[in-house]
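**Q** Predicted structure and sequence below. I'll ask about it afterward.
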Amino acid sequence: MSAGFAGARLRALLAEGRAVAAPGVADALAARLVAQAGFEAVYMSGDSTSAVRLGMADVGLLTMSEMVDNAARIVDAAGGLPVIADADTGYGGPVNMRRTVREYERAGVAALQIEDQVSPKRCGHLGGKAVVPAEEMAGKVRAAVDSRHDPNLVIIARTDAIAVEGFEAALDRAELYRQAGADVIFVEAPRSLEELAAIGRRFDCPLQYNASASGRTPAIGRPELATMGYRLAVYPGQTIFAAIPAIRAILAHIRDSGGAAAAPVEMASFRDYNETIGLSEIAAFEDAHGTPATRRVQF
């Protein structure tokens, strides 16, 4: 999917008046599974990307080029779904932001999300955060908007100021970012239903809700979110949180039982695994394009 088409598709979804679900992924396999599950959008989580690519916490260790590379692979695997990609702090000032936007556009994302933390940043639901001056972030938002080659690329502005400056200050910051041209506002880590509702009353643009499992933000269903003005609900870590105990269980079983038989968790069959990663499609393509029988994929 081209960046322009992806952005237009995401904008159409955001205009439907409901909260669109975008499960978080860290890699191409997870993106493929999201598409096969019938979702309409994919969210590339920076926290999960750090966990999968580095095996480390999200404390600003990934570079822009590493994130863009991951985004491009996710776009390729997402089956045409629009990809919302975490772009951290934009990786520098306005000129850096210009390059960031253009690199993410080339990767084919539908939207990129930038935040007002200082660099190095950290996961939005961790403590010890700090934010840049609001005007500095507004300048980066303007730089992102002005750097788009395609106006359909969605710019999501996130503020982490609730934990640093308080709720009202965070709303004021978000208002400034909206005035700077952000298409979607994301106030990170509201602490109550009342704060979620107040965000919805303050803004007349699409809002993003983060269904983090940290417990800082109340868990709420998408129908209720939609009534508050939230048009995008991201589930950043749920896929990787589900994978960790399953991987631990099978590793413990192999270690302790001496083999892989009678696994304690549900396992994909070899056929299911190969269907999931598109082997049948590859085999059909080979058949259609003259690959010798001895070289065709079989399973």
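**A** It's in. Residues are numbered from 1 along each chain as shown.

**Q** alpha carbons only for contacts and neighbour counts from here, please
**A** Fine.

**Q** Return the residues in contact with residue 40.
**A** Shown in contact with residue 40 (Cα atoms under 8 Å, 6 or more residues apart in numbering): 20-22, 81-82.

**Q** Let me know the closest of the residues you listed to residue 9.
**A** residue 82 (6.9 Å; Cα to Cα).

**Q** dropping in the other structure now:
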Amino acid sequence: RIEYSIAKLASHKLWNLLNTEPYIATFGALTGSQAVEMAKAGLKAIYVSGWQVAADNNLSNQTYPDLSLYPSNSVPNLVKRLNNALLRADQISWSEGKRDIDYLLPIVADAEAGFGGPIHAFELTKALIEAGAAGVHFEDQLAAEKKCGHLGGKVLIPISAFIRVLNAARLASDVLGVPTILIARTDALNAKYLSNDVDETDNQFLTGK
């Protein structure tokens, strides 16, 4: 069986941090050199932001608004680049006999709204694990209408549909044998629309306005 050792090591590190630290301070990294400098500065984790990828580091080489317009493999590609830079820094450190900096920091990656349904979430999570991500977060917006959290007009999917997305992501991590940390976040605080009302769990929150 293929071992995804970077993702596995990073996931264990992230889980330990979540259970021992009151919070984890971090920044979004756009380049490998930024990730290395974050490790040197003492940060314990690195974030990969979909907003940043849309604006300045996607595989279309475009500057997009935060609307999930970029190719879905852009975030896995950046995660891989960051891990490659961190690995190189770690190798140099070991070759010089230095052990004072942990360069192999866990990376938490933004999976947006999954770029589709459960199948797309499975493939995206798989790609992120292969790139070495420790954690992945999904939001409960309708992928086809995804908007930045600060914008109006957001459309949510039913709770049951979001659970299917998360289950697909968990299945991907189970298939690859990596204890990926999955983070579920909601835009319900400011969203005004729901894609449909078939889920009875949502009924108590529907105002009809």
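**A** Here it is on my side, so go on. Computed from a predicted structure; not experimentally measured.

**Q** Among the contacts of residue 40 of structure 1, which one has the most neighbours?
**A** Within the contacts of residue 40 of structure 1, most neighbours by other Cα atoms under 10 Å means residue 82, with 28 neighbours.

**Q** Show me what that residue lines up with in structure 2.
**A** Correspondence of residue 82 of structure 1 to structure 2, assessed by TM-score structural alignment: residue 106.

**Q** Contact partners for the residue nearest to that match when sequence neighbours are not counted?
**A** Using Cα to Cα, 6 or more residues apart in numbering and skipping the chain neighbours, the partner closest in space to residue 106 of structure 2 is residue 10 (4.5 Å). By Cα under 8 Å, 6+ apart, residue 10 of structure 2 lies in contact with 104-107, 132-134.

**Q** residues making contact with the longest helix belonging to structure 2?
**A** Taking DSSP state H as the criterion, structure 2 has its longest helix at helix 74-95. Helix 74-95 of structure 2 has contacts (Cα under 8 Å, 6+ apart) with 29-33, 35-36, 48, 50, 53, 57-59, 99, 102-105, 107, 109-111, 124, 127-128, 131-133.

**Q** mind redoing it with 7 Å?
**A** 31-33, 35-36, 53, 58-59, 99, 103-104, 127-128, 131-133 (Cα atoms under 7 Å, 6 or more residues apart in numbering).

**Q** Tell me which two of these sit farthest apart.
**A** Pairwise over those, using Cα to Cα, the maximum falls at 59 and 99, 35.0 Å.

**Q** So which of those two has more stuff around it?
**A** With neighbours defined as other Cα under 10 Å, residue 59 of structure 2 and residue 99 compare such that residue 59 has more, 16 against 11.

**Q** those helices in structure 1, which residues are they?
**A** Under DSSP H, structure 1 gives helices at 3-14, 28-36, 46-54, 64-77, 94-107, 134-147, 162-165, 167-179, 193-202, 222-228, 238-257, 270-276, 279-288.

**Q** rewinding a little: would you mind finding the match for the residue nearest to residue 106 of structure 2 in structure 1?
**A** Match for residue 10 of structure 2 (TM-score structural alignment): residue 6.

**Q** Distance of that match relative to residue 167 of structure 1?
**A** Distance of residue 6 of structure 1 to residue 167 of structure 1, computed by Cα to Cα, to the nearest Å: 33 Å.
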